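Participant: here is the input, now give the coordinates:
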Amino acid sequence: MTHPPSCVYVTHLVAPKYGSTPTECEDAVVVLPDRSHDEMLREPLTVGVCDGATESALAKDWARLLARTVAEQAMQLPDLLKPGPAYEQFAASAVDQWDPWLAQYTKERIEAGRPLKWYEHTKLADGAFATLLAVRVDPDDGPRTETDDPSPGWRWRAAALGDSCLFHLRDDRLVKAFPVEVAEDFGTVPDLFGSRNHDAALLADRTRFLEGTCLPGDRLFLATDALAAWYLSAPDPLAAARELLEFSGPDDLDRFVDWLNGLRERQQLRNDDVAVVRIDFEGR
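Facilitator: Okay, the predicted model is just below:
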């Protein structure tokens, strides 16, 4: 018997660190298809979440380029987010886009009367760096046997380089954390995706891959490192998850920022840019 697919709702929020403006934020999120957060989705969706490394030049621009590239290519290739040649080809194509982008950026700076300074050229030679978390979600609407769960579900596949994290929740309780599983494993120097790293095999080797299944009522949260570390270190994970669930759409951004600042004031959250994507799986 073939069951009709359930639907999902997707929303995301991005906020700069305290003292910075939104244009200075180095976290980037791309969700495809690009729909309103209150629109039901019954087709495949992809997400790219990248956290630019502050110590590198143009990190926010590289994070945005990388997030869009992985979301677009994962939408085109269902098997991209697993070990193999498709992922290596994505890694190579993302890096290949950097020099043309940088040439256009340099040209625009010259035309605006703000040519790059000598020290900017020096830093740009090293490249830009960012973490990468990518997810593709597909409706699992194939035939089922009598022993299968009768609820229509969704299959997800994820790839992670660095410490941006995916959390799979069921009944608001953590089922899986990926790639960091405990707060103590967050380090000061995570693996990073470099804009000048032309060794696609090395990038693929440093990437971790995982897949799973979500049922109606489940949720996926994708978060950059500061918020992910807060959640994994929370003394009451259930209460922490329910705090996150208070924010369900872009209209909640101001409240979200106020909440983040409250955590920062209580020294529960490191003062860093924050990005979170929430995927809700609904049945019918």
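
Participant: all contacts plus neighbour counts: C-alpha atoms, from now on.
Facilitator: Fine.

Participant: not counting sequence-adjacent ones, nearest residue to M75?
Facilitator: T46 (6.0 Å; Cα to Cα, 6 or more residues apart in numbering).

Participant: now find how far off-centre the helix or strand containing the one you found is within its chain.
Facilitator: T46 is part of strand 45-52 when elements are defined by DSSP states H and E. On the basis of Cα atoms, centre = their mean, to the nearest Å, strand 45-52 is displaced by 3 Å from the centre of the chain it belongs to.

Participant: the next helix or strand after it vs strand 45-52, what angle?
Facilitator: Counting by DSSP H and E, the element after strand 45-52 in chain order, helix or strand, is helix 59-76. Inter-element angle recorded for helix 59-76 and strand 45-52: 160 degrees (by axes from the mean of the first three to the mean of the last three Cα atoms, to 10 degrees).

Participant: next, the structure of the following sequence, for comparison with the previous one:
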Amino acid sequence: MTFPIAELISLPRRHGSSPDGEDAGGFDEVRGRFVLSDGAGSAFSARTWARTLVRHFINDPEAGWHEQAVASWRAGLTLRTPRTRRAAEQGSAATLVGLAMADGVGWQATAVGDSCLYVLRAENNLLPEAFPIAWGDRFPAAPELWTTGRPPRLARLAGTAAPGDVLILATDAVARWASAGPPSIWRWLATTETEQLSATLAKYRDESEIEDDDLSVLIVRPPL
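Facilitator: The predicted structure follows:
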């Protein structure tokens, strides 16, 4: 049995408060789990929460694990001062886009907020299918977030992948930039070598073509 192949690029924000950025990503090709999460910059310990969501999604994409994820996040905090304890009580937040593939063909996507999935069909050089923000819709100024409070409303989409299709997961900065560009940008994202893609995205950000934010892209190729 063959499995999907995944490539992850994650570039921390140049002038962010965290040297590692607030994005998190991961995948398990054998189990068919692929996910990105973008921690809300204004939230407490957002990168830790994003990483927690990624880990739990890979283990169980059905997402019936909100309480366990919150408990795991809290257990990992170091709260030495009254200020950090108060901040922890306010909780954390992140967006998420995840993909679960069965047999490398059927897939189900889950999303909260403005991290997106794009499905580029092998036989179609036009715009890919976009989820959860459809073509023509604006990216929200205040996207919905997966918080450590109550479980979120999950957007879901199911489909099938054919040989040669490419599924692209992206956090908001990359998604906004690519959505505003020409259709050819999607084929470029899908076919460029990882090292060159990472360097080019960083260059575009340095030149302010892409906003100064964490940049994460996860490219998933179904088995041939």
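
Participant: need the TM-score between these chains.
Facilitator: Between these two chains, after superposing, the TM-score reads 0.88 (TM-score structural alignment, normalised by the length of the second structure); 222 aligned residues with a Cα RMSD of 2.2 Å.

Participant: post-alignment, the strand holding T46 of the first structure versus the second structure, mean distance?
Facilitator: For strand 45-52 of the first structure, the mean distance to aligned residues of the second structure following superposition is 0.9 Å (mean Cα distance after the TM-score superposition for the first structure).

Participant: what's that strand aligned against in the second structure?
Facilitator: Aligned using TM-score structural alignment, strand 45-52 of the first structure spans residues 32-39 in the second structure.

Participant: same question for the matching stretch: list its buried residues.
Facilitator: 32-39 (16 or more other Cα atoms under 10 Å).

Participant: then stretch 48-62 of the second structure?
Facilitator: Result for stretch 48-62 of the second structure [16+ other Cα under 10 Å]: buried residues 48-58, 61.

Participant: now do the contacts for D172 of the first structure.
Facilitator: Contact analysis of D172 of the first structure by Cα atoms under 8 Å, 6 or more residues apart in numbering lists 218-219, 238, 241-242.

Participant: filter the residues you listed down to the buried ones, ChimeraX style.
Facilitator: Typed into ChimeraX, the line below selects the buried ones among those, using 16+ other Cα under 10 Å:
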select :218,219,241
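
Participant: what is the nearest of the contacts of D172 of the first structure to F178 of the first structure?
Facilitator: R219 (14.0 Å; Cα to Cα).

Participant: picking up where we left off before, the residue nearest to M75 of the first structure and A134 touch, don't they?
Facilitator: Yes: counting by Cα atoms under 8 Å, A134 is a contact partner of T46 of the first structure at 7.4 Å.

Participant: list residues touching both of these two?
Facilitator: In contact with both T46 of the first structure and A134: A71, using Cα under 8 Å, 6+ apart.

Participant: the biggest strand by length in the first structure: what's the following helix or strand?
Facilitator: In the first structure, with assignment by DSSP state E, the single longest strand is strand 129-140. Sequence-wise, the next helix or strand downstream of strand 129-140 of the first structure (DSSP H and E) is strand 153-161.

Participant: name the helices or strands packed onto that following strand?
Facilitator: On a contact count with 3 or more Cα pairs under 8 Å, 6 or more residues apart in numbering; DSSP states H and E, strand 153-161 of the first structure meets strand 129-140, strand 208-214.

Participant: check those strands for me and report the most buried one.
Facilitator: strand 129-140 (a mean of 26; mean count of other Cα atoms under 10 Å).

Participant: chain center to that one, what's the gap?
Facilitator: On Cα atoms, centre = their mean, the centre of strand 129-140 of the first structure falls 6 Å from the chain's centre.

Participant: now for it, which elements pack on it?
Facilitator: Strand 129-140 of the first structure sits against strand 45-52, helix 59-76, strand 153-161, strand 193-194, with contacts defined as 3+ Cα pairs under 8 Å, 6+ apart.

Participant: all helices of the second structure, in order?
Facilitator: 46-59, 66-75, 82-90, 172-179, 184-191, 194-206 (DSSP state H).

Participant: need the residue closest to the centroid of the second structure.
Facilitator: In the second structure, the residue lying closest to the centroid (Cα atoms, centre = their mean) is L36, at 2.5 Å.

Participant: so what's it up against?
Facilitator: Counted by Cα under 8 Å, 6+ apart, L36 of the second structure has contacts 23-26, 54, 96-98, 115, 169-171, 216-218.

Participant: excluding chain neighbours, what is closest to it?
Facilitator: G25 (4.3 Å).

Participant: that neighbour and S37 touch, don't they?
Facilitator: Yes: between G25 of the second structure and S37 there is a contact under Cα under 8 Å: 6.2 Å.

Participant: shared neighbours, these two?
Facilitator: Common neighbours of G25 of the second structure and S37, counting by Cα under 8 Å, 6+ apart, are 51, 54.

Participant: and C214 of the first structure, what does it touch?
Facilitator: C214 of the first structure sits next to 153-156, 281 when contact means Cα under 8 Å, 6+ apart.

Participant: rerun at 10 Å
Facilitator: Residues near C214 of the first structure by Cα atoms under 10 Å, 6 or more residues apart in numbering: 137, 139-140, 152-156, 168-170, 220, 280-282.

Participant: what lines up with it in the second structure?
Facilitator: Alignment note (TM-score structural alignment): C214 of the first structure maps to A161 of the second structure.

Participant: distance of its match from L167 of the second structure?
Facilitator: To L167 of the second structure, A161 of the second structure is 9 Å away according to Cα to Cα, to the nearest Å.

Participant: hey, what's in contact with both of the two?
Facilitator: Shared contacts of A161 of the second structure and L167 (Cα under 10 Å, 6+ apart): 119-121, 221-222.

Participant: picking that back up, and the helices and strands packed on strand 153-161 of the first structure: which comes nearest G194 of the first structure?
Facilitator: strand 129-140 (4.5 Å).

Participant: mind listing what's buried in stretch 180-189 of the first structure?
Facilitator: Buried residues in stretch 180-189 of the first structure, counting neighbours by 16+ other Cα under 10 Å, are found at 180-181, 186.

Participant: can you check stretch 105-123 of the first structure too?
Facilitator: Judged by neighbour count (16+ other Cα under 10 Å), stretch 105-123 of the first structure contains these buried residues: T106.

Participant: perfect, that will be all.
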